[in-house]
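**Q** build me a model:
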Amino acid sequence: MAKDLTSSAIDRQNILNNPYALAEIEKAAGIQGIPFEGKNVVLKEQVAEFFEVTVRTIENYLEHHTEELAQNGYEVIKGNRLKTLKESILALGVHETNFGNISKTPQLGVFDFRAFLNLAMLISESERAKLLRQAILDIVIDTINHRTGGGTKYINQRDEEFLHSAFIEENYRKQFTDALMDCVAMGNFKYAIYTDRIYVSIFREKAQEYRKILRLGQKDKVRDTLYSEVLDLIASYECGLGDALRKAADQVGRKLSVGEVDALFNDFANQAHWRPLIEKARSKMASRDLAFRDALHLQLKEYVTPVQRDEFERFLGEKSKELSERLEESRDVMKRLKERG
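**A** Modelled structure (predicted):
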């Protein structure tokens, strides 16, 4: 999916929150900055020169995107910190007037690498910025693919919570399908119908719609691609619906009709206590799939937010692992859970 970084604040922030991609982009960019407080910074004159635009252009972007740039590392320094910066400039052997007339200025704005990159994703007038944006997008994709072993279809399984959630959901899935079999007067298509009803209630998509968005093959199982929070919510639905079906069937002394099951489902799904859990699951799924899988769930577009740094650590960092590794490590734990169940 083509991304226009100049117009999408969410796409920009997803890149700036990804420490693994940032490290690779910084290597590729090779920006020479001023050493300051343990990192390199650049001034607006340097930024303007790099992007072949005027200083006034940089100032315009600072004016119109103050909050975003400040959030990502741009800051105005003064006092003793400014004095230290000037000393660092002198130590480079370059006269400070090369960076503008800063000898008497009481304060000075500086960009660290994140803020510089943020600006590169905003500037539309610069051909260099355009080329850098394309390189950024390529590096982000390459970095994610490299850290996930070549693809993101099952990036959800790298989460240390996935295995436990998948195991628990499988148990509740069996309870739910058993309740459908014992309590609902309908053919075998009832399993697909009410599974889809759960999916639509939680993330507004039927299984087939979800498969298209994630470009899943016929042999790929939808639940193998779901995040742990979504699996937990599905398990809660299955547990509660299975119990409700059995109680309703016992009360009338027979299997339930389609109309009765639909009414029961609607009442169950509309209970107020689901709302915060559904909101959270929708946001997690929509936001992560856009950032990690380049997949946009149009039905959940309003739930998309930037993925935070700890999320990148969770799915790409040292704690993330292939499912096969987790299965080996968790064999004894799974055995105890199975025996307990």
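
**Q** only C-alpha atoms for contact and neighbour calcs from this point on.
**A** Will do.

**Q** and Leu92, how far from Lys86?
**A** As judged by Cα to Cα, to the nearest Å, Leu92 and Lys86 stand 10 Å apart.

**Q** and the two? Which one has more around it.
**A** Lys86 (17 against 12; other Cα atoms under 10 Å).

**Q** I'd guessed that one sits against Glu96; true?
**A** Yes - here Lys86 reaches Glu96: they are 7.3 Å apart, a contact under Cα atoms under 8 Å.

**Q** tell me which stretches of the stretch 51-200 of the chain form helices.
**A** 55-64, 66-71, 79-91, 113-120, 127-147, 162-183, 190-203 (DSSP state H, counting those that start in this stretch).

**Q** hang on, Lys219 in a strand?
**A** No - applying DSSP: H, G, I helix; E, B strand; the rest coil, one finds Lys219 to be coil, outside a strand.

**Q** re the thing from before, got JSON lines for the helices of the stretch 51-200 of the chain, with distance to Arg331 too?
**A** Converted to JSON lines, the helices of the stretch 51-200 of the chain look like this (distance: least, Cα to Cα, whole Å):
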{"stretch": "helix 55-64", "distance to Arg331": "54"}
{"stretch": "helix 66-71", "distance to Arg331": "43"}
{"stretch": "helix 79-91", "distance to Arg331": "55"}
{"stretch": "helix 113-120", "distance to Arg331": "42"}
{"stretch": "helix 127-147", "distance to Arg331": "24"}
{"stretch": "helix 162-183", "distance to Arg331": "11"}
{"stretch": "helix 190-203", "distance to Arg331": "29"}
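
**Q** second input sequence below; structure requested for side-by-side comparison:
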Amino acid sequence: MANDLTASSVQRQNILNNPFAVTEIQKATSLRGVSFEGETWLVKEQVADFFEVDVRTIERILEQNRDELSENGYAVIRGKRLQALKLAISEGGGTDIDVGTKVTVLGIFSFRAFLNLGMLLTDSQRAILLRKLVLDIAIDVINQRTGGGTKYINQRDQDFIHAWFQEENFRKELTDALRDCVAMGNFKYAIYTDKIYQSIFRERTAEYRKILKLEKADKTRATFYSEVLDLIASYERGFAHELRDACERKGEPLTTHEVDELFTRFESMPLWKPLIDSARNKMASRDLAFRDALHQQLEEYVTPIEAADFERFLGEKSMELQERLEQAKDVFKRLKERE
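**A** Coordinates of the predicted model:
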């Protein structure tokens, strides 16, 4: 899908919240500023010079988007903090920042705020080139850290294996309950799997697979995030209990109509609402940011990815599933040796 940074606040924030991408972009731009409080800062005149626009254009963008830019590092400083900045400028040397001695209030841009402004600036050729660079680097960083593909980026999460094994166990509870308690052919397993998926993220299995462009050999559940697997597991165990309870009360297997009514009541329980909203938000937002996949049925749930999620799926603690399985195998082996 197209990425228009000037039009999408979510797309902008997904890049600005990605510390790995921002670091690489900063290296690529080699932007000169003043080192202050552990960051690189620029003043309006420097930003205007870089983008080859009038300072009034920068001020207009600031006025229209002050909250977003402030969230990403634009700051207005005065007093002791301003004096400390002036000292850093004088001691730094070789900088083109000029802050007059009579200046008592100054607006400054962190590198993230500078990038943010470049994503908002529509009448600058340099801003257009910067946006292309930003998108290229953001994509390259994700591909490099995931080995060239994001189909199974969910498996880099340290919580994935536990959620995966737990869901497999509860999946069997549901299939056993469907086998024992529902008077219907084997098609019932696919039908009620789809019902669970539709209830949680408004898509059937086939629709989900098409959005993620899964191949025939790809397992659908192997692409789910741990939070989604946890919720599916809760549905499976809970609905299995409801099926067995209803079957026991009736004294014989349930009809399709009875099972459908039972599921409608089950999915309407108020307790699911916050859990479903959270799962939809995580799946829709992460798939858009990491997999460039838009779940149109969940578009209203899309929000920017937090920096913690970039660390979770791209950082040093994240790793491929095979590595985690090897670690788990070693743990199980040591436990067995102690018995």
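
**Q** still on that earlier bit, so which of the helices of the stretch 51-200 of the first structure is the most surrounded?
**A** helix 113-120 (a mean of 23; mean count of other Cα atoms under 10 Å).

**Q** mind checking the SS state of the residue nearest the centre of the first structure?
**A** With distances taken as Cα atoms, centre = their mean, the residue of the first structure nearest its centroid is Arg288 (2.8 Å). Three-state assignment for Arg288 of the first structure (three-state DSSP): helix.

**Q** what residues are up against it?
**A** Going by Cα atoms under 8 Å, 6 or more residues apart in numbering, Arg288 of the first structure touches Val307.

**Q** the equivalent of it over in the second structure and Asn3 of the second structure, how far apart?
**A** Alignment note (TM-score structural alignment): Arg288 of the first structure maps to Arg286 of the second structure. Distance of Arg286 of the second structure to Asn3 of the second structure, given as Cα to Cα: 15 Å.

**Q** do the same with Trp164 of the second structure
**A** Between Trp164 of the second structure and Asn3 of the second structure the computed distance is 32 Å (Cα to Cα).

**Q** could you do Leu231 of the second structure as well?
**A** 31 Å.

**Q** out of those two, which sits in the busier spot?
**A** Leu231 (20 against 13).

**Q** translate that one into the numbering of the first structure.
**A** By TM-score structural alignment, Leu231 of the second structure lines up with Leu233.

**Q** which residues touch that match?
**A** So Leu233 of the first structure contacts Leu277, Ile278, Ala281 (Cα under 8 Å, 6+ apart).

**Q** among those residues, who's most crowded?
**A** Neighbour counts for the contacts of Leu233 of the first structure (other Cα under 10 Å) peak at Ala281, which has 23 neighbours.

**Q** now that one, nearest residue through space, not along the chain?
**A** The shortest distance from Ala281 of the first structure to any non-neighbouring residue, by Cα to Cα, 6 or more residues apart in numbering, is to Val230 (5.5 Å).

**Q** and the residue of the first structure most remote from its centre, how far is that from Phe113 of the first structure?
**A** When distances to the mean C-alpha position of the first structure are computed (Cα atoms, centre = their mean), the maximum falls on Gly253, with 47.6 Å. Computed as Cα to Cα, the Gly253 of the first structure to Phe113 of the first structure distance reads 69 Å.

**Q** please apply the same query to Ala263 of the first structure.
**A** Going from Ala263 of the first structure to Phe113 of the first structure by Cα to Cα gives 56 Å.

**Q** and what of Arg211 of the first structure?
**A** Distance, Arg211 of the first structure to Phe113 of the first structure, using Cα to Cα: 38 Å.

**Q** buried residues, the longest helix along the second structure. List them.
**A** Criterion DSSP state H: the longest helix present in the second structure is helix 226-250. By neighbour count with 16 or more other Cα atoms under 10 Å, helix 226-250 of the second structure contains the buried residues 226-240, 242-244, 246-247.

**Q** now do the same for Ser124 of the second structure: its match in the first structure.
**A** When the first structure is aligned by TM-score structural alignment, the residue opposite Ser124 of the second structure is Ser126.

**Q** check contacts around the closest residue to its match other than its chain neighbours.
**A** In space, and not counting its chain neighbours, Ser126 of the first structure is closest to Phe51: 5.8 Å by Cα to Cα, 6+ apart. By Cα under 8 Å, 6+ apart, Phe51 of the first structure lies in contact with Ser126, Glu127, Arg128, Ala129.

**Q** so what's the third one closest to, chain neighbours aside?
**A** This points to Arg128 of the first structure. Phe51 (5.6 Å).
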